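>>> What follows is a predicted protein model with its sequence.
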Amino acid sequence: MLYFPLWKKIWIIGLCVLGILFALPNLATQEMRDSIPDWLPRDSVNLGLDLRGGAHLLVEVQVGEVEADRMEALRADVRQALIDADVRRFTGLRAAEDHVSVRITNADDMARALEALRALAQPVTGLLGTGLPGMAAGSDLEVTDSGDQTLRIGLTEPAIAAMNERTMAQSLEIVRRRIDESGTREPTIQRQGEDRILVQVPGIGSAEELLGLIGRTAKLTFHAVKGIGAEAQNPGPGEMVLNDATSAEPLLLERRAILTGDQLVDSQLGFHPDTGLPVVNFRFDSGGARIFGNYTAANVGQLFAIVLDNEVITAPRIQSPILGGSGFIEGNFTVESATELSILLRSGALPASIKVLEQRTVGPDLGADSIAKGEVATALAFAAVIGFMLLVYRIFGVFACVALVVNVALIMGVLSAIGATLTLPGIAGIVLTIGMAVDANVLIFERIREELRRSKGVSRAIEKGYSEAFSAIIDANITTLIAAVILFAIGSGPVKGFAVTLGIGIVTSVFTAVLLTRLMISMWLERARPKTLQVERFRLVPDETHLHFMKMRRACFGVSVAGVVVSLGLLVAMGLNFGIDFRGGTMIEFRTAQEADLGAIRSEVSGLGIGDVQVQSFGTERDVLVRVEAQGADGDERMAVADAVGDRLTEVFEGGEVRRVEVVGPKVSGELLEAGILAIVLAVTAVLVYIWLRFEWQFGVGAVIALVHDVALTIGVFALVGIEFNLSIIAALLAIVGYSLNDTVVVYDRVRENLRKYKKMDLAQLLDLSVNETLSRTLMTSLTTLVALVAMFLLGPQVIQGFTFAMIWGIVIGTYSSIFVAAALLLSLKIKRDWTEEDPQKAGVQFGSAEG
């Protein structure tokens, strides 16, 4: 097993070198990366908004508006179709949001009317409206008789699905164009669900600025003006009244547009030739130029209105024919607003309006602070774990540390290669991986130590140690990976980033522990050929401990049950301090120039009359968090609250700065809470099934009970201390699920192994033996992970201290449950004893005299 053919050595070393090459650009400056040859990797990991500042928006595209517009157009088509079919007697022709209805007065005309209206239908391309080419999905219209000679015309399900897909695809493309036109680098634009778009843009000043760039429909139309002021009092059919944005005078316009913005081919910032004020220059395509030229030639001296999103931005008088197909739009523009409008027009109109569900803004200074603190915490955690491994495991510690360095490089290399975004929870995931990465090595080293105690030769002991530890390593890491996968599938934003780094870290940790360290040990053995070997320098627990854990099980069960009951009582009596993720509202992080006066800040914000206000210190004596209850269902209203609070604080407290703004609507917060609960339930269920399949049902039930115990106690502590319970805490709970399972599965794997060895040993003694044999590994892994997490808790950014606190507490509780609860549950559940592969030499061996 320790022999490596040349091809396998090349494969392992080559994979490590490749990962390091992909990771190296993260250590280089932008100028250095630009000078890297094209044949070498040059992409670095994208930093999330919480690390470099920027704006985040989650918007909902109002796809229903497109269907309503389609019904308005269909209404005219229905009228014309009935007239063409010589159906003259009909009434009640009206368009609703999702259908058009008409009543045929003469029953004899019903057959002709049905035939004429069904002829309006067109085939829907794509399988069931999904847009797959070459597949027919039926007709787009459905005509039904609603009784009383009333016909109902509406879109079919495939047509609605196809229309929504087109609307979302067009919206995504237009949002992308608008952001690209602004020159912003590395934006994230993703579709979420059926009708939502996530937009994250680093370096932009605020979410409000981002919304101004993408949020307007930018539907530009040109209309004939038929009257001004008093002449606009009574619009007739085919007319509408809009107010002039400059003079506020009402204008009577012809509803039918002369031209639309769809016929624009370019728009740019310009300046008025006479006044020098900013204007927007535009140019039509050939068809639009011809229409515009003909209209202006025929209407010299008349007014025409330029309408943007149902607002008249200007209504100039035609001085002479405009034959070149170009002109300019003037209004009360600044350079910034004219530039923004030109971008909107150039990128095209959104097919439907958008509604803001969630917005977040992180200032660049806060991002820089987060990077600095994250780097310090990660470096300290890394150094502490490496120092600990070197101190404990001698030469094997050196191998483990080399593997740990390569492991982190592989994580960064994979993140760079796939274009992932690194967030603060992602950094926490790397720190957690650093702590857990040594677990597989500890498992292997402890098994090697056990084999050496059995007087096996050095090579044989190492070979046996790897083979015996492999099953526990795979089972422990797969259960953690299950939690990471579920977290990625259901999580959102930064939580998904944590799941990505944790999942990648699990895979790379197994690779470096099982293959890389084995290769290094193999090469060392070939050269050193040691006759004897001592794996560890010192031990946390003595060899051959004989602690009787099963005798303590009733006391431990009593303590655990009492702890769970108290936790549930605290949860009911005190509740959780739900963060903005789960209850909606507005949160602002504000830094004052001097020590913050919480009372004065609360008084100023409460004076705005915006509902319940909470103010608390956050980190240093200059940092405060201001929370305001959710304001209505309208995203603009919630954003206005955030702006009002920020403006008041910066105005009253001179020298202060708004470092972070988060606005979450009640719809999103409710969905996030449901998704979080679902993620935990799914993770526990998936783990139950996996352990049931790999072991027996008693093991699965025991593991799940231990998990519920760990999660319940963690939630109870959060209810007691009042730390904010937000989306990252759900990630922490799932990480605790994975970690606790890691510990439990290692114990269960040894129980399964001993059940095969000692068929006649008393079950309580066998369970004591199994826990004692794994005790050193359990404490070693917990200690190294705690070293990493404590460094992150003490020195890391304030915004993830709740996350790291949950992880620290969860690891303490998980270690307790794996030693005192999980194995004892197997005794109560009476696991079966008819395992195969009995070792006859060890049958009937009693605990205390077993070889292990």
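Happy to help now that I have it.
>>> Only C-alpha atoms from now on, for both contacts and neighbour counts.
Noted.
>>> show me what contacts Leu49?
Ala55, His56, Gln200, Val201, Pro202, Val362, Gly367, Thr423 (Cα atoms under 8 Å, 6 or more residues apart in numbering).
>>> from the residues you listed, which ones fall inside helices?
Under the assignment DSSP state H, the contacts of Leu49 contribute Gly367 to helices.
>>> out of the contacts of Leu49, which are inside strands?
Ala55, His56, Gln200, Val201, Pro202, Val362 (DSSP state E).
>>> got TSV for those residues, with distance to His709 and neighbour count too?
Below are these laid out as TSV (distance: Cα to Cα, whole Å; neighbours: other Cα atoms under 10 Å):
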residue	distance to His709	neighbour count
Ala55	39	28
His56	37	29
Gln200	38	25
Val201	41	24
Pro202	41	26
Val362	37	28
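>>> One more to weigh against that first structure:
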Amino acid sequence: MSSPFRSVFVLIVALVGILFALPNFLPKDVTENLPDWVPSQTMVLGLDLQGGSQLLLEVDREGIISERLQSLRRDVRNVLANQNGIGNIIATDEANAQLTVELTDPAQNDAARTALETLQNSLSNALFAGIGVNELAFGETADGKLTVSLTPDGINQRMSSLVSQSMEVIRSRIDELGTTEPTIQRQGDTRVLVQVPGFGDSDRLKSLISQTARLTFHMVYPGMSAAQAEAQGLPAGTMIVPSQDGGAELLYEDVAIGGESLVDAQPAFDQQRAQPVVSFRFDTRGAVTFGQITSANVGQRFAIVLDNEVITAPVIQQPITGGTGQISGSFTTQSANDLAVLLRAGALPATLDIIEERSVGPSLGADSVRGGVIAGIIGGISTIVFMLAAYGLFGVFANIALLLNITLVVGALSLLGATLTLPGIAGIVLTMGMAVDANVLIFERMREERAAGRSVIQAIQSGFSNAMSAILDSNVTTLIAAVVLFYLGSGPVQGFAVTLALGILTTLFTAYFVTKLIVLRWYDWVRPKQLKIQLLKLIPDETKLPFMSWRKIAIIASLVLSIASVGLTVVNGLNLGIDFKGGTSIEVQHQGGPADPGLIRTRLSELGLGDVQVQGFGTPEDVLIRIELQEGGPEAQQAAVDAVQETLAPENYEVRRVEAVSGTVSGELAMTSTIGLSVAVLGILIYLWFRFEWQFAVGAVVSTLHDVVLTLGFIALTGIEFNQSSIAAILTIVGYSLNDTVVVYDRVREFTRKYRKMPLIDLLDKAINSTLSRTVLTGPTTLLALLALALFGGEIIQSFVLPMIFGVVVGTYSSIFIAAPILVNLGLRSPREDAKAETGGAVDTPAV
């Protein structure tokens, strides 16, 4: 009864999935020795599972404008005064990205304008070769002064180009550290995401990545100190630069030689001074230039400037013609090595600000893996046992499909090289709970078809074909939520979205192809006379509960609860995590007994960090510390983290996790979360409108918004932290609730065609009762999986799991008492009622 093509296709997909999943369960030495034709790629563990550091960097727009104007100012002076002998006074307006040029002789206005226009620079787009934008705009003020401005398109194009260059420099620097599998991704036009698994020293990583490492050599202005220049006025073409020892130096603005001429830099040790230094070597052209400069300035001071700070300014004792030298300063062995790494990798073309930081210690990662695996095993076993108890032999068929389903998810994640995070494990566990829903729908339809008098094979065929529309519609709505979640979230949330989306696709495949193939093969072998499908009957077959007679009470209760939820959310507010309000979150663990939050609170109150919250977190040894957003930017935020670590180190506390989010990121997340939820609801509305009538689409959206509002009220009531994981939970609830609702709606749509003379109220009651057995079987399996996550998944994932548990219960309720009754209020009518309306209320009813 099953085609050979279908059997071969399923077998090939299953074998490929197993091959790609297998390396994840084998020891590393075995994986490395596998034949070349066997896939050896495994899932990459995320930072939350193996520890490591993550930084989100943003190009400093104001810094780029300031630097470009400074460079442009030198070019303008050179082209006017040096090349054309035109006297001028130049003023800089950084707010408007503009230079104003006042000529000493206004009669030279036209000549000056012609000279300035030679500075025009066309910046090309990397995506569209040959298409460029003008970087400069030229104009004139009302009083006759010339202006040179940076165009907005030119600024944006330069920033985009600088991000691409910065990514290559960052990659070179990280490669120098010898770490494995770093992730460096571009985010938009101005940001770079860096993830380095297994590298726990986040401070060192930040220093290596965010430090510009722009090395320049300048001659020191002779005969005048920086203090004298500040008092008397700067000589033309000079600048004051702070020095590493706390003072300042007066330098010529012109760069004598730049760090781009370096070809090598290595840490070394100065035997005479007994201190670490960094030796460097120029390329051929740089060596010649360096030799010329040192030959012409013997006896003068020569400053080595790193990131606008004078490292050293020695006197040139003799010409240096070998093209080598050394940088000395207050270096340690590690800082000398790090500076050498920076110089070898090259300078960042722009300043990168750290706007988000997350680091996880290896011990916390190991605990997360352990908890996730335990939760997965318990969730899987409970689901398998429940299906065996409910369906017996058909439960075995469903469990085989479920195991293959999970194998295909793991294989797909390995094939894609995806990163497995703790929320990703939650996605796999949740897939276990939700995947059986498709099989439950199929098995229940087979029972109904058999009860309706169809033969065994007809019941099997009709069960699969009639259940597929509900399976497809319910899973597509969840897939829409997963896609929005992927584009909305970042890091672990994206990991959950990928896992959920893959779980949906593999569920559709296993339900339609695998389960059907197994059942048809079983029929071919056994040729049973009866179908004994369900063993555990929680709902009798002839149940006729009058749900519609309770609809008014249910709607009033829902309105009251919704209003109360809105009130709780407004009055109490949500316990916003740092994802939404910015600041720093630090998880510490006391080594040697239960932690003392009171002592920690007392110690930290003396640091003057503003609002500091200290609370227990998970086990008695763990404590979560939240520090408000500090004034002064990332540097002040890092200083606050350092102060907390130094204060708690003597008390024997180990830092296990640090998350720091700037106000920029938190504000954007609040906006994108609102937009994302709106887009998800709109996409689902459009899909359901296309698949059903408009009343069904509106009813589904209303019942879903009801679930979201009640879940927000639950979060506000319990005080659970509201963060990115909470957004993931809400969008998952949207998908799950719609899954239930669409199953009921699909049956309503079917019954309107089948029972054309039945009043709508009776038809809705019959539809709900006919799907009730499926509802009470699917709900517990999902809840079992979620409860396993709640008990063993760890404290970090609670903000996802607890709202999900509440959402599953509320979603089941709303599918019965909100989604179906609202069809009556929206004016949906049965075919008989439509006929009455068209004929003015009179319809002939033939005798039966």
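Received it, and whenever you're ready, just let me know what you need. These numbers come from a predicted model, not from an experiment.
>>> quick one: TM-score?
After superposition, the two chains reach a TM-score of 0.94 (TM-score structural alignment, normalised by the length of the second structure), with 833 aligned residues with a Cα RMSD of 2.4 Å.
>>> one step back: now flag whichever of the contacts of Leu49 of the first structure is closest to Thr480 of the first structure.
Proximity to Thr480 of the first structure was ranked across these by Cα to Cα; first place goes to Thr423, at 20.5 Å.
>>> Aligned to that closest one, what sits in the second structure?
Aligned counterpart of Thr423 of the first structure in the second structure: Thr421 (TM-score structural alignment).
>>> wait, what's in contact with the nearest residue in space to its match that is not next to it in sequence?
Distances taken as Cα to Cα, 6 or more residues apart in numbering put Gly46 closest to Thr421 of the second structure, at 4.8 Å, once the chain neighbours are dropped. Counting by Cα under 8 Å, 6+ apart, Gly46 of the second structure touches Pro197, Thr419, Leu420, Thr421, Leu422, Pro492.
>>> switch the cut-off to 6 Å
Thr419, Leu420, Thr421 (Cα atoms under 6 Å, 6 or more residues apart in numbering).
>>> how about the nearest residue to the second one, chain neighbours excluded?
Taking Cα to Cα, 6+ apart as the measure, Leu420 of the second structure lies nearest to Leu45, with 4.9 Å between them; neighbours along the chain are not counted.
>>> again with Phe333 of the first structure
Closest residue in space to Phe333 of the first structure, ignoring its immediate chain neighbours: Pro278 at 5.9 Å, by Cα to Cα, 6+ apart.
>>> quick one: what's aligned to the one you found in the second structure?
Here Pro278 of the first structure is matched to Pro276 in the second structure, going by TM-score structural alignment.
>>> That match looks like it's in a helix, true?
No. Assigned with DSSP: H, G, I helix; E, B strand; the rest coil, Pro276 of the second structure falls outside any helix and is strand.
>>> Out of the ones in strands among the contacts of Leu49 of the first structure, flag the one nearest to Pro273 of the first structure.
Using Cα to Cα, these come closest to Pro273 of the first structure at Val201, 35.4 Å.
>>> Could you double-check that that closest one lies in contact with Gly53?
No. The criterion here is Cα atoms under 6 Å, and Val201 of the first structure misses it with Gly53 at 8.8 Å.
>>> Give me the three-state assignment for whichever residue in the first structure pairs up with Ile354 of the second structure.
Correspondence of Ile354 of the second structure to the first structure, assessed by TM-score structural alignment: Val356. Under three-state DSSP, the three-state class of Val356 of the first structure is strand.
>>> What of Asn308 of the second structure?
Relying on three-state DSSP, one would call Asn308 of the second structure coil.
>>> Alignment lookup: it to the first structure.
Asn308 of the second structure maps onto Asn310 in the first structure, by TM-score structural alignment.
>>> Nearest residue to its match in space, please, no chain neighbours.
Once flanking residues are discounted, Asn310 of the first structure sits nearest to Leu242: 7.3 Å by Cα to Cα, 6+ apart.
>>> ok, Leu215 of the second structure touching Ile304?
No. Between Leu215 of the second structure and Ile304 there is no contact under Cα under 6 Å: 7.2 Å.
>>> Quick check: Asp48 of the second structure touching Ala366?
No. The criterion here is Cα under 6 Å, and Asp48 of the second structure misses it with Ala366 at 8.8 Å.
>>> more neighbours, the two?
Between Asp48 of the second structure and Ala366, counted using other Cα atoms under 10 Å, Asp48 has the larger neighbour count: 28 against 15.
>>> counterpart of the more buried one in the first structure?
By TM-score structural alignment, Asp48 of the second structure lines up with Asp50.
>>> For Val241 of the first structure, which non-adjacent residue is closest in space?
Nearest to Val241 of the first structure is Leu252, by Cα to Cα, 6+ apart, at 4.7 Å.
>>> Before we go further, that neighbour is sitting in a strand, right?
Yes. Membership of Leu252 of the first structure in a strand is supported by three-state DSSP.
>>> quick one, what contacts the counterpart of it in the second structure?
Residue correspondence to the second structure (TM-score structural alignment): Leu252 of the first structure is matched to Leu250. Counting by Cα under 6 Å, 6+ apart, Leu250 of the second structure makes contact with Tyr221, Ala226, Met239, Ile240.
>>> Which of the residues you listed sits closest to Ile131 of the second structure?
Closest to Ile131 of the second structure, out of all of the contacts of Leu250 of the second structure and judged by Cα to Cα, is Met239, at 37.6 Å.
>>> That closest one - how many residues pack around it?
18.
>>> go on, the one 5 residues further on?
Each residue near Gln244 of the second structure was counted by other Cα under 10 Å, and the total is 15.
>>> Could you report the separation of it from Ser328 of the second structure?
Per Cα to Cα, to the nearest Å, Gln244 of the second structure is found 11 Å from Ser328 of the second structure.
>>> what touches both of the two?
Common neighbours of Gln244 of the second structure and Ser328 (Cα under 6 Å, 6+ apart) do not exist.
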